[in-house]
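Student: structure of the sequence below:
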Amino acid sequence: MAATARPEIRADLANLQLAAIERLEGRREQFSPADRRTYEFARAQALAGAGRVEEAGQALDSLAQAYPRDGEIQEAHAALLLAGTDRASLERSLAKWRQVEEKAAPASERWFRAKYNVASLHYRLGNREQAARIIRLLQIVHPELGGPERKRQFLELLAQATR
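Tutor: As a prediction, the model looks like this:
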């Protein structure tokens, strides 16, 4: 529901999530490790949804370090970094998306998302040739490019990179 809502509704929903999560704060030490991970991840996502990006980044940094093999956390961290606009943030995002790509099962949805974001970040960083090279190689090995919607995104990015 939150993903399809207007931005102001998403922020309101995220703030409601944060209020609910914070009510559980006092019992956090009683959680099992799996429940603690779920709690911390939900909190980080709610912070991001509420526009508290710096706090969300800190929470996801901690989670990414605590759960280096958790693809969901690593991808959420990479996605948050993707919102950066300065070169350092984009380079950090690129490094994180490369990690997501390396750890994802080849040709999985996560792997294609990571490939797309790696190519997109190369483009945003001014390395158009590398972005185009990544997509062209991917077209040879996986001509479907992860499905119709992802293929459309890849081809649009390729067109931009080769202008």
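Student: rest of the way, CA atoms for contacts and neighbours
Tutor: Noted.
Student: give me the nearest residue to S93, chain neighbours excluded.
Tutor: What sits nearest to S93 in space, not counting adjacent residues and going by C-alpha to C-alpha, 6 or more residues apart in numbering, is L81, at 5.0 Å.
Student: what distance do you get for that neighbour to E101?
Tutor: Computed with C-alpha to C-alpha, to the nearest Å, the distance linking L81 and E101 is 15 Å.
Student: and these two? which has more neighbours close in?
Tutor: E101 (24 against 21; other C-alpha atoms under 10 Å).
Student: so where does that one fall, helix or strand?
Tutor: When elements are assigned from DSSP states H and E, E101 belongs to helix 87-103.
Student: check D35 too.
Tutor: Secondary structure assigned from DSSP H and E places D35 in helix 33-49.
Student: next structured bit after that helix?
Tutor: From helix 33-49 onward toward the C-terminus, using DSSP H and E, the following helix or strand is helix 53-66.
Student: for whatever helix or strand comes next after that next one, name the packing helices and strands.
Tutor: Stepping forward along the backbone from helix 53-66, the first helix or strand reached (DSSP H and E) is helix 71-82. In this structure, helix 71-82 packs against helix 53-66, helix 87-103, with contacts taken as 3 or more C-alpha pairs under 8 Å, 6 or more residues apart in numbering; DSSP states H and E.
Student: run the chain-centre distance for helix 71-82.
Tutor: The chain centre lies 3 Å from the centre of helix 71-82; the measure is C-alpha atoms, centre = their mean, to the nearest Å.
Student: one more, please, to line up against the first structure:
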Amino acid sequence: MELVVAKIIISPPSKTSVTLTCDLTDSSEVTDYEWVQLISDLNGSQSVQSVQKGISLSINTESEENQGEWACLFYGKHGILGNVTYHIHTMSGLSGHKSPGFSQSTAAVVGLGFLLLVLLLILAQVYKNHQRRKRIFQFPALETIVHTNSNEREERERNQEKK
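Tutor: The predicted structure follows:
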């Protein structure tokens, strides 16, 4: 009897795909390799889905259906000799992917931009009012005429309401 150590070698490490290779310390008795995906459901039961035969398997790690547990089964003349498993992380944070949608920093930038726009509009209105008052005060006679006309109009309106 001989102890054989099995492991999965990952190469090349990339963001989108990975190649898994079944490596044994002594593969002289091995006649065939098979890669299967172990699928777990919410009840805790597992099902096995055969993927391909061969010593290596290429997986797209961005695809959610490829995430989970993978096993390399190795066979001899009289049946299965053993297996070795590898787990691909199912959480996007562990594999370095960002979730789609707005992040908090994007929302903060949009909010600050909107606030800045509102402040600029208010400042523009204040400046416009200041310039208008400045023009009127340059001509005191014009100011008197404008106020006199508006005062007379208000007086006439009050008199008409009383009648």
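Student: give me the TM-score for these two chains.
Tutor: The TM-score (TM-score structural alignment, normalised by the length of the first structure) is 0.20; 59 aligned residues with a C-alpha RMSD of 5.4 Å.
Student: the next helix-or-strand element following the helix holding E101 of the first structure - contacts with which helices or strands?
Tutor: Past helix 87-103 of the first structure, heading to the C-terminal end, the next element that is a helix or strand (DSSP H and E) is helix 109-124. Packed against helix 109-124 of the first structure, as judged by 3+ C-alpha pairs under 8 Å, 6+ apart, are the following elements: helix 87-103, helix 128-141, helix 148-161.
Student: show me what the first one is packed against.
Tutor: Applying 3+ C-alpha pairs under 8 Å, 6+ apart, one finds that helix 87-103 of the first structure makes contact with helix 71-82, helix 109-124.
Student: L60 of the first structure is nearest to which of those?
Tutor: Relative to L60 of the first structure, the nearest member of these by C-alpha to C-alpha is helix 71-82, separated by 5.5 Å.
Student: quick one, strands of the second structure?
Tutor: With DSSP state E applied, the second structure shows strands at 6-11, 17-24, 32-40, 46-53, 56-60, 68-76, 79-88, listed in chain order.
Student: dump these into JSON lines; add mean neighbour count and distance to L142 of the second structure as well.
Tutor: As requested, the strands of the second structure are exported to JSON lines (neighbours: other C-alpha atoms under 10 Å; distance: least, C-alpha to C-alpha, whole Å):
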{"stretch": "strand 6-11", "mean neighbour count": "15", "distance to L142 of the second structure": "86"}
{"stretch": "strand 17-24", "mean neighbour count": "18", "distance to L142 of the second structure": "79"}
{"stretch": "strand 32-40", "mean neighbour count": "19", "distance to L142 of the second structure": "86"}
{"stretch": "strand 46-53", "mean neighbour count": "12", "distance to L142 of the second structure": "90"}
{"stretch": "strand 56-60", "mean neighbour count": "16", "distance to L142 of the second structure": "79"}
{"stretch": "strand 68-76", "mean neighbour count": "20", "distance to L142 of the second structure": "83"}
{"stretch": "strand 79-88", "mean neighbour count": "14", "distance to L142 of the second structure": "82"}
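Student: make CSV from these and add distance to N129 of the second structure to it.
Tutor: Putting these into CSV (distance: least, C-alpha to C-alpha, whole Å) gives the following:
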stretch, distance to N129 of the second structure
strand 6-11, 70
strand 17-24, 63
strand 32-40, 70
strand 46-53, 74
strand 56-60, 63
strand 68-76, 66
strand 79-88, 65
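Student: and the helix holding D35 of the first structure, how far out from the chain's middle?
Tutor: Here the centre of mass of C-alpha atoms in helix 33-49 of the first structure, compared against the chain's by C-alpha atoms, centre = their mean, lies 15 Å away.
Student: what's next to it, contact-wise?
Tutor: Defining contact as C-alpha atoms under 8 Å, 6 or more residues apart in numbering, one finds that helix 33-49 of the first structure is touched by 10-11, 14-15, 17-18, 21, 28, 53, 55-57, 59-60, 63, 73, 80.
Student: if anything else comes up later, I'll come back, but that's it for now.
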